[in-house]
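**Q** my questions concern the predicted model and sequence given below.
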Amino acid sequence: MYPITIFRSGAPAMEFSQYDVNKLMYITNRPPIVFVEGDGMWLTDNNGKRYLDYLQGWAVNCLGHSPQCIHDALVSQSKKLINPSPAFYNEPSIELAKLLTDNSCFDRVFFANSGAEANEGAFKLARKWGKINKNAAGENRYEIITFDHSFHGRTIAAMSASGKAGWDTIFAPQVPGFSKAILNDIASVEKLITDKTVAVMLEPVQGEGGVIPATREFMQALRALTKKHNILLIVDEVQTGMGRCGTLFAYQLSGIEPDIMTLGKGIGGGVPLAALLAKEEIAVFEAGDQGGTYNGNPVMTAVGSAVAKTLLAPGFLQSVQEKGDYLSKELIKLSDKHGLAGERGEGLLRALKLGRDIGPQIVEIARDLAPVGLLLNSPRPDLLRFMPSLNVTKEELDQMLSMLSNVLDKIGR
């Protein structure tokens, strides 16, 4: 393989002697690293360098890289049945649906492949329900209130629902029917409700927006407001679900029951799997309304069951809460030591507020540390987001904190 150089508008020039990376479509700026192996909290690149990974696929690898339970599920199920088509039932999807409904307030599950696809299903289900439950004038209800700084995926409708700055123009025109309220401001929600409103949708913690939690009081007030107006409450738990916040689902922290929930990322522990859940009276899809070539794929849902059973094992979620509390306290100490602006989050989804726009600089320096690198994420230039595996050890938390402190020493104030 000859060395190649990428020259592309908006893309950096990169050379790899052993990889023809130019065959991949340019969608983001990637460092000149090719990862070849992962184990728990650790990744190894093509040159043998190891990295302590606090991205974990953006909160995807809830049990770390290549956990044994996922390996066993993939091998076992792939020997038995891979894809009978979603026109038929299969055992793993039935098992996972029962695990999810038995441990939540929901009654029905539709399996998908990505969080964006699950959210698309939620939009469709809400609009279908609004077509059946019309307003006083006999008109369909279809408008969904979402929130500034929210992130619901990269399909056209999911981007339209998102409150990410600039997304209203990239692929304009947007899908109509999404208005934006302010998180933790119940009055901002109430003033957007019209006779066409069918639902309010939010992330219990805005991940991409900067790890901003909805308060318990706001979640409870939102549930009361939606019931008052007979509109649906949808929680997008693509990032917060499956133990990430210390309970199996983040809505449980507020003691409420939503009408619809979406899951992704952690539900598959690294494989492409997502889910749309709804209460019985909301599950109004008819034959042909929803589908997908791979929905409920037995190999993926077998992995999902293995992940769910691990999370539901005695003591596991308690350990997530304890490690989340520990990380929070240690980040506060780190913030005080380096004159930063504090921390926030829930469970093992946390952010360090930097007080100035040094996040990308920290990410680059940490990644290039030798002999061991540190992988961090800066969704906004003034903060870092931490998404370790849920079975991260205290020693790995301490190692990250020490490495990060050294990086901050290098940068200075």
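**A** Great, that's in hand.

**Q** contacts, neighbours, all on C-alpha from now
**A** Fine.

**Q** how about the helices in this protein?
**A** Remark: helices assigned in the chain by DSSP state H are 56-59, 68-80, 91-102, 115-132, 156-161, 186-190, 216-228, 298-311, 316-338, 359-367, 394-411.

**Q** now the ones you listed in JSON lines, with distance to Leu263 and mean neighbour count?
**A** Formatted as JSON lines, the helices of the chain follow (distance: least, C-alpha to C-alpha, whole Å; neighbours: other C-alpha atoms under 10 Å):
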{"stretch": "helix 56-59", "distance to Leu263": "12", "mean neighbour count": "22"}
{"stretch": "helix 68-80", "distance to Leu263": "18", "mean neighbour count": "15"}
{"stretch": "helix 91-102", "distance to Leu263": "10", "mean neighbour count": "18"}
{"stretch": "helix 115-132", "distance to Leu263": "6", "mean neighbour count": "23"}
{"stretch": "helix 156-161", "distance to Leu263": "14", "mean neighbour count": "23"}
{"stretch": "helix 186-190", "distance to Leu263": "24", "mean neighbour count": "15"}
{"stretch": "helix 216-228", "distance to Leu263": "18", "mean neighbour count": "17"}
{"stretch": "helix 298-311", "distance to Leu263": "11", "mean neighbour count": "24"}
{"stretch": "helix 316-338", "distance to Leu263": "17", "mean neighbour count": "18"}
{"stretch": "helix 359-367", "distance to Leu263": "28", "mean neighbour count": "19"}
{"stretch": "helix 394-411", "distance to Leu263": "26", "mean neighbour count": "15"}
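
**Q** take the one below as the second:
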Amino acid sequence: MSSNVDRETFDQIMVPNYAPQKMIPVKGLGSRVWDQKGNEFIDFAGGIAVNALGHCHPELTAALHHQADQLWHLSNVWTNEPALQLAQALCDKTFAEKVYFANSGAEANEAAFKLARKYAYDNFSADKHEIISCNNSFHGRTLFTVSVGGQPKYREGFEPVPAGISHVPFNDIDALEQQITDNTCAVVIEPIQGEGGITPATTKYLQAARNLCSEHNALLIFDEIQTGVGRTGKLYAYQHSQVTPDILTTAKALGGGFPIAAMLSTEKVATSFNVGSHGSTYGGNPLGCAVALKLLQIVDTPEVLEGVFHKHHQITQQIAQFNQKTELFKDIRGQGLLIGCELSEQFQGKARLFLELAQQTGLMVLVAGLNVIRLTPSLIIPENDIKEGLARFNHTMHLFNQQA
């Protein structure tokens, strides 16, 4: 495996907003990845919760190849069969009555926030435009979504940002109750904060948010970009709590690696996106919708979803056992195959070092901030890959303990 480009090429020609690792993956199959030099890695990163069925799943590649021979793109001057079939499936499997397609999680959230304001404008007044989000939340990198996100570091240097947005502590019912008013158009919550450190919302908090939104005629938006499509052991995380939002956003795993996103909504709310009020050139393109439909059919089965629960316990219990010797982590948390291992106090700020050392052992992991190691492997990662990956994770823990 050779190429005329390498990691140095990135520094020469790419905008420096990323700092990728030195090795460049060139091939993936299932939960294994190979780099330019032929080195093999076990993938516990999953493209940040995107590769729900691993790399090059044969049924997904077949769906893509089939659609590629039929129809690639039309624009939204016309609709297409794969988009209609996928939208119908999403409505059948969730609370949703209407679907809007986009290309990324940020675009789906942008649509959700715009729809919330438009709905309030149409049904109440222009004063009802305020959006409440949570500290440490993450909703995307557009100017609107980064403003709703609760991490100031992502807004720095881009001010002035859109007004009418406030933030409250996550899982703090009293704070939300004090902040929400009749001028609130929406409350936005991640059922599990992903970039914020893999922190789950309590059912009590979600129920309180639902009640407060209903009381103040505000919409409840669940950002399920990272938790959706089987990641937590349910098709969508809201199904664990039985707390139903008015709007839900989904992306990442929806296409299994092919860029696609969706905003799901009740019919009552969706009506405010009248003709011409919002749009996307590529949103709902036949290629992405064909792949996503096949992925939904595979993931939304007892075999896959129950397997996520089993894999969660296997991975977290084994890491907890490793941790008894090293005491690297002060908490191991999450749901399904969205797992966060928070570093102990003496190792705070060194999550990136763990990621780099893991790569040396042949393992791909992620971080969630400076202090949390994030694991988001394929939902169908084979047993042998779990065992071998955990052995490499244990090796990484010992290396980290020596070098941190």
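**A** Here it is on my side, so go on. What you see is a predicted model, and the numbers here were worked out from it, not measured in a lab.

**Q** tm score of chain vs chain?
**A** TM-score for the superposed chains, counting by TM-score structural alignment, normalised by the length of the second structure: 0.94, backed by 396 aligned residues with a C-alpha RMSD of 1.8 Å.

**Q** quick revisit: export the helices of the first structure to a markdown table and tack on distance to Ile256 of the first structure?
**A** Output for the helices of the first structure, formatted as a markdown table (distance: least, C-alpha to C-alpha, whole Å):
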| stretch | distance to Ile256 of the first structure |
| --- | --- |
| helix 56-59 | 24 |
| helix 68-80 | 32 |
| helix 91-102 | 16 |
| helix 115-132 | 19 |
| helix 156-161 | 23 |
| helix 186-190 | 16 |
| helix 216-228 | 6 |
| helix 298-311 | 21 |
| helix 316-338 | 19 |
| helix 359-367 | 35 |
| helix 394-411 | 32 |
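
**Q** closest one to Asp39 of the first structure among those helices?
**A** Relative to Asp39 of the first structure, the nearest member of the helices of the first structure by C-alpha to C-alpha is helix 68-80, separated by 9.8 Å.

**Q** can you state the residues of the second structure onto which the closest one aligns?
**A** Aligning helix 68-80 of the first structure against the second structure (TM-score structural alignment) gives residues 58-70.

**Q** and Pro388 of the first structure, what pairs with it in the second structure?
**A** Using TM-score structural alignment, Pro388 of the first structure lines up with Pro377 in the second structure.

**Q** quick one: contacts for that match?
**A** Listed by C-alpha atoms under 8 Å, 6 or more residues apart in numbering, the contact set of Pro377 of the second structure reads Ser31, Asp43, Phe44, Ala45, Gly46, Ala49, Asn51, Ala52, Gly54, Leu337.

**Q** is it correct that the third one is in contact with Gln359?
**A** In other words, Phe44 of the second structure. No - if you go by C-alpha atoms under 8 Å, Phe44 of the second structure and Gln359 don't touch, sitting 10.9 Å apart.

**Q** which residues are in contact with both of those two?
**A** What both Phe44 of the second structure and Gln359 touch, as defined by C-alpha under 8 Å, 6+ apart, is the set Val365.

**Q** about what we covered before: identify the farthest-apart pair in the contacts of Pro377 of the second structure.
**A** Checking the contacts of Pro377 of the second structure with C-alpha to C-alpha, the most distant pair is Ser31 and Leu337, at 13.7 Å.

**Q** same drill for these two, tell me which one is more crowded.
**A** Comparing Ser31 of the second structure with Leu337 by other C-alpha atoms under 10 Å, the one with more neighbours is Leu337, at 29 against 25.
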